[in-house]
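Visitor: Give the three-dimensional model of this entry:
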Amino acid sequence: MGAGWVGLLIAVVGVAGTLGAALLTQNRADRTKRMELRAAAEQRREERDHALELLRVERADERQRESLERRRACYISLNTAARQYLTAMTSHLHALRRGEDSDASLENLEAARLSFRDCYAEAQMIAPDAVSRASGAAKSRLNAAYGTLREYGAAPADHAEELAGLEGEFHREVWPYVGEMKRAMRADLGVDD
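Guide: Below is the predicted model:
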């Protein structure tokens, strides 16, 4: 082989090396760009997933706050209605015992009873089991006391002795259940005693 062929071979190897280096560099650049794009896409996906998770948590917190507020309003109404119901029974009892015209007190009693019934119906839909049990027990005692009062109130002269002891019975038999209902509602709301 002559010097011309050696020079040509060196020139061919040099050109092939230069072209090969350019192709190798381009290949590496393409691979690096693909890796960067993949990493950027992965980061965007992670950010999107994180944003969705934050949104889900915020919505859950909002639902929990709304539920708490709805229960709080319901519990305030139910507690107030139960106390007014019992107070109206006591007022009607006093009117019967004094021999006064009891129509006005009976009308107030009926309004209080209906108000309690409506509040209790709402509580049945949103209150947890512990509050439902306590409010159900209070409702049973209130309605039993109401039935007794209506029975004795139909003929107050015939039941004067029973009417005299009925207020004490309200305090022994009904108020503790109304108090237990209030404690269950406060516990559900997270109110410490």
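Visitor: Could you use CA atoms for every contact and neighbour count after this?
Guide: Will do.
Visitor: For Arg97, give its distance to Asn108.
Guide: 17 Å (Cα to Cα, to the nearest Å).
Visitor: can you check Val191 too?
Guide: Taking Cα to Cα, one finds Val191 at 32 Å from Asn108.
Visitor: More neighbours: which of those two?
Guide: Using other Cα atoms under 10 Å, the more surrounded residue of Val191 and Asn108 is Asn108, with 19 against 10.
Visitor: so which helix or strand takes in the more buried one?
Guide: For Asn108, the host element (DSSP states H and E) is helix 103-126.
Visitor: What are the buried residues along stretch 119-134?
Guide: 119-120, 122-124, 126-127, 131-134 (16 or more other Cα atoms under 10 Å).
Visitor: what's the span of that stretch from first residue to last?
Guide: Note: stretch 119-134 ends 14 Å apart using Cα to Cα.
Visitor: Which strand or helix spans the residue nearest the centre of the chain?
Guide: For the chain, the residue nearest the mean C-alpha position is Ser67 (2.8 Å; Cα atoms, centre = their mean). Using DSSP H and E, Ser67 falls within helix 3-98.
Visitor: Sequence B follows; please return its structure for comparison with A:
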Amino acid sequence: MATLLVALVGVMGTLLAPLTTAWVSSRVRLQEFDLQQRASAAARQEESAAADLERRRAAYIALNGSARQWRILLMEDVNALRAGGNAAEHTEQARQTFQADFAQAQMLVPDYVLDAANRVRIALADARKRLDRQAASSNSEGESTWQDLHGYVLDIWDVITDMQAAMRKDLGVGSGLPVPSERSEAYRASS
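Guide: Alright, predicted model coming up:
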């Protein structure tokens, strides 16, 4: 009876060995497939994050450049009109470029960056309105008004540096604090 039992266990082991091997092999393949799927998903997520960062970086470069350009041209217009000349025709193109860059940024950037960019948009648009009003008026107190307008356009730089700081923070290259310009007191104090 014992030999029959040993023989039966041996036959059962022989018959079950291929099934057990197939089952273990199947489990290993399933685990490998799962690991590959996870690695692939992680790689896709990393690629997507890198592409998103690059899209935001390109939008920030365009928005920063067009804001600076519009401000520079507004300043040139203030100086030209103040001296009795004409406004540059490129100012309207700079405004349109900035508006297009702002519209693109609205769809890509986080809220705190969009808020900073919106403050720049409002300041530049307000400067343009003030410039148009001043150019159209025949105000007798003209020089002080021109100086006020000049100071207003000059001060827009602070709003632009706030926007730059928000952009740099989002890109992971800054603290979120504006980098002082050569016009600021903080810059002169550190020199």
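Visitor: mind checking what Glu155 of structure 1 lines up with in structure 2?
Guide: Actually, residue 155 of structure 1 is Ala. It isn't Glu. Correspondence of Ala155 of structure 1 to structure 2, assessed by TM-score structural alignment: Ser137.
Visitor: and its match, how many neighbours?
Guide: 10.
Visitor: Against Arg82 of structure 2, how distant is it?
Guide: From Ser137 of structure 2 to Arg82 of structure 2 the distance is 12 Å (Cα to Cα).
Visitor: List the buried residues of whatever helix or strand comes next after the helix holding Asn108 of structure 1.
Guide: Where DSSP H and E defines the elements, the next helix or strand beyond helix 103-126 of structure 1 is helix 129-154. Burial within helix 129-154 of structure 1, assessed by neighbour count using 16+ other Cα under 10 Å, is assigned to 131-139, 141-143, 145-146, 149-150, 152-153.
Visitor: Repeat that for stretch 14-22 of structure 1.
Guide: So for stretch 14-22 of structure 1, nothing qualifies as buried (16+ other Cα under 10 Å).
Visitor: Can you find the partner of Asn86 of structure 2 in structure 1?
Guide: With TM-score structural alignment as the criterion, Asn86 of structure 2 pairs with Asp101.
Visitor: I figured that match hits His92, correct?
Guide: No: using Cα atoms under 8 Å, Asp101 of structure 1 is not in contact with His92; the gap is 9.8 Å.
Visitor: between these two, who's got more neighbours?
Guide: Legend: neighbour count by other Cα under 10 Å for Asp101 of structure 1 and His92, higher for His92 (25 against 11).
Visitor: now that one, nearest residue through space, not along the chain?
Guide: Ser105 (5.0 Å; Cα to Cα, 6 or more residues apart in numbering).
Visitor: And Leu63 of structure 2, by the same measure?
Guide: Asp101 is the one closest to Leu63 of structure 2 (Cα to Cα, 6+ apart), at 5.2 Å.
Visitor: Likewise for Arg141 of structure 1?
Guide: Val174 is the one closest to Arg141 of structure 1 (Cα to Cα, 6+ apart), at 5.5 Å.
Visitor: so who does the one you found touch?
Guide: 138, 141-142, 145 (Cα atoms under 8 Å, 6 or more residues apart in numbering).
Visitor: neighbours around Gln36 of structure 2, how many?
Guide: 12.
Visitor: Identify the residue of structure 1 aligned to it.
Guide: Checking TM-score structural alignment: Gln36 of structure 2 goes with Ala51.
Visitor: And for Ile122 of structure 2?
Guide: Per TM-score structural alignment, Ile122 of structure 2 is aligned with Ser140.
Visitor: likewise Ala17 of structure 2?
Guide: Looks like Ala17 of structure 2 aligns to Thr32 there (TM-score structural alignment).
Visitor: ok, back up a step: so how far is the helix holding Asn108 of structure 1 from its chain's centroid?
Guide: Remark: helix 103-126 of structure 1 is offset 24 Å from the chain centroid, using Cα atoms, centre = their mean, to the nearest Å.
Visitor: distance of the residue nearest to His92 of structure 1 from Lys182 of structure 1?
Guide: Counting by Cα to Cα, the gap from Ser105 of structure 1 to Lys182 of structure 1 is 26 Å.
Visitor: next one: Glu151 of structure 1
Guide: 28 Å.
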